[in-house]
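Visitor: One predicted model, sequence on top.
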Amino acid sequence: MSSPTSYQQVIDVILGRWKSQILYAGVKLGIFESVGAPAKNASEIADELGLDPSLSYRLLRALASLGFLSEDEGRNFAITPMGELLRQDHPQTLRGVVLLEEGPVHYALWKHLVDMVRDGKQDGFVREFGRRIFDYHAQNPEYAQVFNYAMSSYSATHTRLVLEALKGYDFSKIGNLCDIGGGHGHLICNILREHPALKGTVLELEATIRDKELLWAHRMGLADRCSYVAGDMFREVPGADAYIMKMILHDWDDQECVAILSNIRKASAPGARVFIVEHAVPGPKTPHFSKLFDIHMMCALTGRERTEKEYAALLEDAGLRYAQTHYPPSCAIGVVEGVKP
């Protein structure tokens, strides 16, 4: 007979989507922007946001039950530390992640998981929308806005983890670091701030870097040390002493990854380094976020999460050599380091 603990754990997984959809509704309706400290009455929140008072109270109560709000006997609600992370003005906000991953576009992908596993053909995005995610992104501005917002939400956490993983790394022999697919440059600009002698380049699509107001080099006063280059990593990459790619290779299948890495080899001199930042999959006895994220990649793209050895094999196939993997204390991500022989 199963234990009560096992039973509850299974129930929590089965009903997990209830929780994430309740959270999505709260974020989408603006509840975390409305509720703060001191506490605010449920009716006042409903009036402020133009919500039905009865149904919105029930949603507020559910959010409090999940720990995102607190409720007193008078139906007054205040935000909790967990809820603060859903506010737009929080420096580590996860609001964008909720809007993307629990929004209608990504929600629709998961219904294809069973068929994908059966027939061995991944990419639920194509099954649902008839095109790959980045093509859909280019043709749907509303989705693109949510997607970019979510990537910004992820960036603060990933940047912190990379800095932890590379703390103490000797950058003295690296003059220029190129961030391939680096978005607005959040990661590379924070690395440049830590290493004043270093210069940086961000390779990105023209549409991503067109608005100069969004670029971190300008926002952080690093425009003299960080340049932005429009281009396609599948065609060519700029020359540099070292390259970093954060959450890039997991989007693509092995052949596509080797093509990107081969362009790095072609553009660089012997001794050039490459840093691959990904959720490296640990051994079978270690529960890890990467093993769940891997299924998300199955639904959304052609890529996958990989083990340290699998990233080493990609480097080798591209004519590069695996050097070592750097981990932050949490081991949440891995920074796989390769070198051009």
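Guide: Perfect, I can see it now.

Visitor: C-alpha from now on. contacts and neighbour counts both.
Guide: Noted.

Visitor: Just give me the neighbour total for the closest residue to residue 147 other than its chain neighbours.
Guide: Spatial nearest neighbour of residue 147, excluding adjacent residues (Cα to Cα, 6 or more residues apart in numbering): residue 100 at 6.1 Å. A count of neighbours around residue 100, defined by other Cα atoms under 10 Å, yields 22.

Visitor: Comparison target below:
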Amino acid sequence: MSFHDSDDRSGQVVSRFARHCTDSVSMVSHVDTNALSNLQGRVSFIEHSFFNQQSIVGAATYLLRLVAHKWDDQSCVRIFKAIVPALEKSPPKTPLLINDIFLPDLGMESSRFEEHCLRQVDMMMMTVLGSKQRTITEFAELLWQSNKRLKIHRVRKGRNGGLLEVFLIK
């Protein structure tokens, strides 16, 4: 099984994945390989920019973990577009998983304190990186701009973040 994880520099996700899937081959970009030396032979480390077309085709899952909140809207569209060709060549139910921080829609889902804290971080992201935190609705819009066939299938929310399960409708 092939699992592609983009931009998880710590390698935490692939490390957990590899522990539970003894016969799997996993692929990670932009990671400190020294920190994951215990996975040598079971994990292939491949350098890749997520702005370039995804070269790994046929992975069981594509994961973008804590990526989108570091980039502006145009860059996110480029990142999502770069994955589409690989999804087109993958089996129909191959998910793109987006694990990120989600802002609540204004006045919804959270206490005033939680919303205040999240919006403060959003302002900091804009000031420092020129990026932003996004609502699920904003993620859906960016996916649509990337490719009208990218659809959010399921949303799993945690306290401040969550996971979007996205499929390319073929």
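Guide: Arrived safely, thanks for sending. The structure presented is a predicted model; accordingly, all values stated were derived computationally and were not measured.

Visitor: overall similarity of the pair, as a TM-score.
Guide: TM-score for the superposed pair, counting by TM-score structural alignment, normalised by the length of structure 2: 0.81. Supporting figures: 156 aligned residues with a Cα RMSD of 2.0 Å.

Visitor: where's residue 56 of structure 1 relative to residue 42 of structure 1, distance?
Guide: Between residue 56 of structure 1 and residue 42 of structure 1 the distance, using Cα to Cα, to the nearest Å, works out to 8 Å.

Visitor: One more: residue 262 of structure 1?
Guide: For residue 262 of structure 1, the distance to residue 42 of structure 1 (Cα to Cα) stands at 58 Å.

Visitor: element containing the residue positioned nearest the centre of structure 2?
Guide: Among the residues of structure 2, the smallest C-alpha distance to the mean C-alpha position (Cα atoms, centre = their mean) belongs to residue 64, namely 1.8 Å. Residue 64 of structure 2 is part of strand 61-65, with elements assigned from DSSP states H and E.

Visitor: all helices in the stretch 1-150 of structure 1, in order from the N-terminus.
Guide: Remark: helices of the stretch 1-150 of structure 1, listed N- to C-terminal, are 4-14, 16-28, 31-34, 42-49, 53-65, 81-84, 95-101, 104-109, 113-119, 124-129, 133-139, 141-165; assignment by DSSP state H, counting those that start in this stretch.

Visitor: so which of those helices comes closest to residue 197 of structure 1?
Guide: Nearest to residue 197 of structure 1, of all the helices of the stretch 1-150 of structure 1, is helix 141-165, at 16.3 Å by Cα to Cα.

Visitor: Where does that closest one end up in structure 2?
Guide: Aligned by TM-score structural alignment, helix 141-165 of structure 1 falls on no residue of structure 2.

Visitor: which residues are in contact with the strand holding residue 64 of structure 2?
Guide: Contacting residues not belonging to strand 61-65 of structure 2 are listed as 2-8, 94-100 [Cα atoms under 8 Å, 6 or more residues apart in numbering].

Visitor: could I get the helices of the stretch 1-150 of structure 1 as a markdown table with distance to residue 316 of structure 1?
Guide: Formatted as a markdown table, those follow (distance: least, Cα to Cα, whole Å):
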| stretch | distance to residue 316 of structure 1 |
| --- | --- |
| helix 4-14 | 39 |
| helix 16-28 | 40 |
| helix 31-34 | 48 |
| helix 42-49 | 55 |
| helix 53-65 | 49 |
| helix 81-84 | 43 |
| helix 95-101 | 34 |
| helix 104-109 | 33 |
| helix 113-119 | 29 |
| helix 124-129 | 30 |
| helix 133-139 | 28 |
| helix 141-165 | 23 |
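
Visitor: Please identify the deepest-packed of these.
Guide: Of all the helices of the stretch 1-150 of structure 1, helix 95-101 has the most neighbours on average by mean count of other Cα atoms under 10 Å, namely a mean of 22.

Visitor: Show me how far that one is from its chain's centre.
Guide: Computed by Cα atoms, centre = their mean, to the nearest Å, the separation of helix 95-101 of structure 1 from the middle of its chain amounts to 10 Å.

Visitor: cool, and stretch 47-66 of structure 1?
Guide: 29 Å.

Visitor: Contacts for it next, please.
Guide: Contacts to stretch 47-66 of structure 1, defined as Cα under 8 Å, 6+ apart, come from residues 19, 22-23, 26, 29-31, 34, 42-43, 46, 69-71, 77.

Visitor: What range does it cover in structure 2?
Guide: Using TM-score structural alignment, none of the residues of structure 2 align to stretch 47-66 of structure 1.

Visitor: Distance check, residue 140 of structure 2 against residue 53 of structure 2.
Guide: Residue 140 of structure 2 sits 21 Å away from residue 53 of structure 2, going by Cα to Cα.

Visitor: Same check on residue 67 of structure 2?
Guide: As judged by Cα to Cα, residue 67 of structure 2 and residue 53 of structure 2 stand 16 Å apart.

Visitor: coming back round to it: would you mind finding the match for the residue nearest to the centre of structure 2 in structure 1?
Guide: When structure 1 is aligned by TM-score structural alignment, residue 64 of structure 2 is paired with residue 245.

Visitor: Lovely, talk soon.
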